[in-house]
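Visitor: What would the 3D arrangement of this be:
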Amino acid sequence: MCGIAGFFTQGSTRPQLQEATDTMVHRGPDAGGYFYEDCGIGLGHRRLSIIDLSEGAHQPMYSADERYAMVYNGEVYNFQELRNKLPGHNWKTHGDSEVVLELFVRYGAESFAWLNGMFAVAIFDKHSQLLTIARDPVGIKPLYYYYDGKSFSFSSELKSIKQLYPNLAINREAIPYFLHLAYIPVPLTIYKDVYKFPSGHYLEVSLNDGAPKLSEMRAFWQVSQHIKAETISDEAQAKKQLNDILFGAVERQLISDVPSGTFLSGGIDSSAVTAIASKVSSTKIKTFSIAVVDGKVNEAPYAAAIAKYLGTEHYELPIHQKDILDMVPELLGVYDEPFGDTSAFPTMLVSKLAREHVTVALSGDGGDEQFYGYGTYTWAQRLQNPMLRALRKPLYAASRMAPDYYKKAGRMLGYEKDSILKSHIYGQDYFHTNELKSLLTFNGYSFDALNRDVESIRPLSAREKQSFWDMVYYLQDDLLVKVDRASMKYSLETRVPLLDLEVLKFSLNLHESLKEKNGERKYLLKQVLYDLVPAQYFDRPKWGFGIALDKALQNELRPLVEQYLTKAVIEKHNIVHAREALALKDRFYKGENSSYFRLWLLTVLHWWLEENGK
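Guide: Coordinates of the predicted model:
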């Protein structure tokens, strides 16, 4: 896990490269390196040493023929078997970076599809003066780029690009998406001319008459390419396959030359990863959880019981809600653009705890999206019912006049049109399209492209479409962003075995009757887990990993709301109509509790604009 940055722009300087790269010392405190040539190419790297701790593995790394220079952030877990594609090569290191580079030297961009792992990479060919950039298939590792026709740069975090271009303009086009989703989806960012690099793609950059010229984005891995015509429906066969795939994924991702452990919340996904890790590891696994002692639900005792059963070396951090809320002022500096997921705060705290003992932690992210862990998949199916579709508009209208509990439930029925249904189902607590029409001071945006179905060789059910949408957007642009920034703030590498490509290819083709069976979500994953940890350890409702945001906005966070959601601040930035925003604020403080997340999003947006806007 590292941080990379660079540019391909005439007139750029080596000091600029170093300054931009060094904004990410937290991503790589162990070493820094820089490659620069007068043509305007610069590659910068901050290293967090994980595999092959020697100086020979420092970056930028140069190919054996010295023609190519590379900066690379990530881990490729099948690198040892990929060495077989280069028989006779004289390897200088025993890590994955050199394998990634030399595969590219031999096979070109074709090699990216062979890499099972998480990565963002930039490789420069000194002879042809061609820069190639790529990002892993799922989007686990972050990558941004800036392009305005005259300049090109890239980085693991927005702060490096802001260092190079301090006068970036606000991208108003991204704001409706933030208010609709609580994050900004690929390819948008909060800045004009700055983009999120799409997962599973690569891009080539050259200079043409002194200006950077970009090729089209080329896909080397897409979800649609791995959906098969037939699904796996035999339960015994599927369970054995999943068991074997999961054991292989966890074992691969435990490879490290530094101490490693797992996050353990006590839920299905983190427990499955931890249970398998405890079976395949040659040393006792370290596990980490936080105990919110005054929270609505404290799952730490469940995590501790599972850790005891598995015999892990367990670490628990007792905290109070106040400790979580004390992290709130750090939100903007960590995420660099408006970001609404409040589970970022406890994720920071458990990452800080883990970093005191290990350098690598395995998390359980990805299980809900692949195995139907969310209630949204039930809603996706329910909203296809012809009777409910016929009655949904009058039911929605009635819910708006009902007590607050029914307003919240009724919001699911209030979608404007079928073409935006997936993002509507996901964002039930956020701003709907009809609400944005009266809230925003501008129009011209559309969520239709965001809601396009994943291409498939077989007909997909409504639940599958919703699940695949989550994999493409929610997972990449919310959950993985959350974990990456929260953990890298403390120089902790987080790995996600449930997003191993073999797991992902299996889940894409698992019959949905084995994802949810007789109302039991994540059915097949649970069957694998229950062979390792008895089912009674999980006999409880599912809870999220967040904070009691509604209560916090009423109390500890109210000063933040009062500071940034005023008539003067709102009218200064002219993004939303003050009367609409202030009316929502007033309704919340008069008892409309269902409005709390929309109030939070408006507060975060104007907080960010005040700190960064022009």
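Visitor: CA atoms for contacts and neighbours, from now on please.
Guide: Noted.
Visitor: Just give the nearest non-adjacent residue to residue 142, would you?
Guide: Spatial nearest neighbour of residue 142, excluding adjacent residues (Cα to Cα, 6 or more residues apart in numbering): residue 156 at 5.3 Å.
Visitor: To compare against the first, here's the next sequence to fold:
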Amino acid sequence: MCGIAGLLGQGSSGAALAPAILHSMTDAIRARGPDAEGHWRDDAAAVALGHRRLAIIDLSDAGAQPMQSACGRFVIVFNGEIYNHLDLRKTLVAEGRAPEWHGHSDTETLLGAIAAWGLVPALQRAFGMFALALWDRKDQTLTLARDRMGEKPLYWAEWNGHWAFASQPSALRALPGFAPGLSRAGVAAYLARGYVDAQASLMQGLMRVAPGGMVSLRAGRAPEQVTWQDFGALAGGAALQTPPPDSASARRGWLEDLLAEVVAQQQISDVPLGCFLSGGIDSSLVAALMQAGSGQQVQSFSIGFSGSRFDESPYAEAVARHLGCAHQTLHVTEEDALALVPELPRIYDEPFADSSQIPTTLLCRQARAHVTVALTGDGADEVFGGYNRHVLGPGLWRNLSRLPRPVRRALGKAVMSVVARGGASSDRLQALARRFRLPVTLVDKLARLGRMSAEAGTPDQFYAFLTRGIADPAALMVRDPGAVFEPSLPGQLADLAPGSAEWLMARDSIGYLPDDILVKVDRAAMAVSLETRTPYLDGRVVSAAWALDQSDRIDRAGRARRGKVILRDILARHVPPVLTERPKQGFAIPLDDWLRGGLRSWAERLLARDDLMAEAGLDPTACRSLWSRHIAQQGNEGQALWAVLMLLAWLGHLPAGEV
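Guide: Modelled structure (predicted):
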């Protein structure tokens, strides 16, 4: 895991691209790679590549970057891991196309594969997480590429007539005079979703390479953007090596073997390695497969909020004891968590309003004190149907869409009325949720359910109400930004029935997963120089999941109504279900209470900043009215307020003139 940055001049000379400029870019992302720094430049071609190294595989100088291919044609800066690189080496040797190896890094393997097979075929045969920049000396082309599911970030922009790229926006903001303005449409999309949408950029002119995409840059030519292999291709079976068996029991064994292989490959490391363990289905299965294939105790880590209804640490500890992991729980207080909040704008480098960023960041800090690499359970929900909306959403949409609009409006208003009467002190509703084993966060979603019932008229609107943090962001802005952009599914998935479980999972996989979940973990981990790996997002696993029968992922029969069926069944071979089967609640925190308590003065200082409000295009009256409603306990508005506050905090964190 590393940080990369670079420049490609549009003129005939690279004289304008002074070495100090590239140094300032790599300095801005030092935390992504604290072990070493490397630069390479070709002034005649006006190209410069920079790298910050977090040494994981081949700690010697043979693994240092930027790295040149043995043939001399290619120079690469690479962030990530190629998990099957040893197999690729064997294939190159068998074909008689292997170069003389100087080390055992996966970067050197990838360069050998590119030289032998070409860039796109090499990437299609490689399984891993990565963002890279490849300079082709022969074609005088700089190509930026990103992994299939978007695990590793890669930004690019035009600057003073040149092209620039980096792992994070802060490296691009280090460029002299680079100050992209805010896009009002991007602000609206951020407020709606709580994260910066890749296709509705918050900062004008700052673009992201798409998951599974590549951008080719060449002096004097327009950028060329293509897809080398994305989620749509994976869901269509592009990475599937063998089809799933016919019987359910055989499919369980088939998938377990594949997961065990992927987890084993992701445990290859020359530095200490462990895993996150929440005690839920996803992380418990990863820990179980790691421990089953390891000759020593696996180090596992969890976080707990003592005395909180959100504390899952006892479940993690029980699973760890059963598996025999060397487990550590970080018990944090409310004060510990609140002290982190002022640091979030620096850590996330963009406005980011998924409040689970707080426990995620604390967990990464804890793990980094003991290991340099941690495997996670991220991605299983999106790929195997683990969210409540995947299980309950299709039936809800089917029933709502059958009702006449007047009836739906009346139903929605009735639900919102119940929530309004309950206010913030919804103890009775919370008690009912616990009694019927419903998610503890259900009450906070009832108001959204009511409004969705009243207003959602299409599957796209239905999905937006299921996932949006702020249903109507225009209500908080000075000027109407227009409709929030809704991405369409890739062509391979265009035939999915709108509102179906597969349709919902696909929408999550192309938006929420790469732009929220993976950004959250990447920034939290990289801030402390920790590499995280996600077995469920290996291309082979994604293709395998989408090749399964629907019943292998989601079971709606009887009263069970559960997702990730096949993962639960596999885990039951390793861990008794009584230790892991409980209502899903996510990595939640008591945000509503904190905003009324320990975060109140911090929030009120930000909401009083008219200068930041104006810069963001927010309506101060509307935002402060939302705050007053929350403080008066007329509703729980924490999620919406958090999006506003994170935007203001980020703007306040930037040096003057950067936006």
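Visitor: what stretch of structure 1 does the helix or strand where residue 640 of structure 2 lies fall on?
Guide: According to DSSP states H and E, residue 640 of structure 2 maps onto helix 638-653. Structural correspondence for helix 638-653 of structure 2: residues 596-611 of structure 1, per TM-score structural alignment.
Visitor: Could you identify the longest helix within structure 1?
Guide: In structure 1, taking DSSP state H as the definition, the longest helix is helix 235-253.
Visitor: Give me the helices and strands touching that helix, please.
Guide: Here helix 235-253 of structure 1 touches helix 268-280, helix 501-508, helix 523-530, going by 3 or more Cα pairs under 8 Å, 6 or more residues apart in numbering; DSSP states H and E.
Visitor: most neighbours per residue, which of the ones you listed?
Guide: helix 268-280 (a mean of 23; mean count of other Cα atoms under 10 Å).
Visitor: State the span of structure 2 onto which it is aligned.
Guide: Mapped onto structure 2 using TM-score structural alignment, helix 268-280 of structure 1 spans residues 281-293.
Visitor: which other residues reach that stretch?
Guide: The set of residues external to stretch 281-293 of structure 2 that reach it, using Cα atoms under 8 Å, 6 or more residues apart in numbering, is 259-260, 263-264, 267, 275-278, 297-298, 300, 316, 319, 323-325, 375-378, 380, 535, 567-568, 570-571, 574-575, 580-581.
Visitor: Strands - which of those residues land there?
Guide: Members of the contacts of stretch 281-293 of structure 2 lying in strands (criterion: DSSP state E): 275-276, 300, 375.
Visitor: Among the residues you listed, which pair sits farthest apart?
Guide: 300 and 375 (9.3 Å; Cα to Cα).
Visitor: more crowded one of these two?
Guide: residue 300 (27 against 23; other Cα atoms under 10 Å).
Visitor: returning to that earlier point: of the ones in strands among the contacts of stretch 281-293 of structure 2, which is the nearest to residue 172 of structure 2?
Guide: Nearest to residue 172 of structure 2 among these, with distances taken as Cα to Cα, is residue 375, at 29.3 Å.
Visitor: Now do the equivalent of the closest one over in structure 1 against residue 333 of structure 1, distance only.
Guide: In structure 1, the residue paired with residue 375 of structure 2 is residue 362, using TM-score structural alignment. Separation of residue 362 of structure 1 from residue 333 of structure 1 (Cα to Cα, to the nearest Å): 25 Å.
Visitor: what do you get for residue 576 of structure 1?
Guide: Per Cα to Cα, residue 576 of structure 1 is found 24 Å from residue 333 of structure 1.
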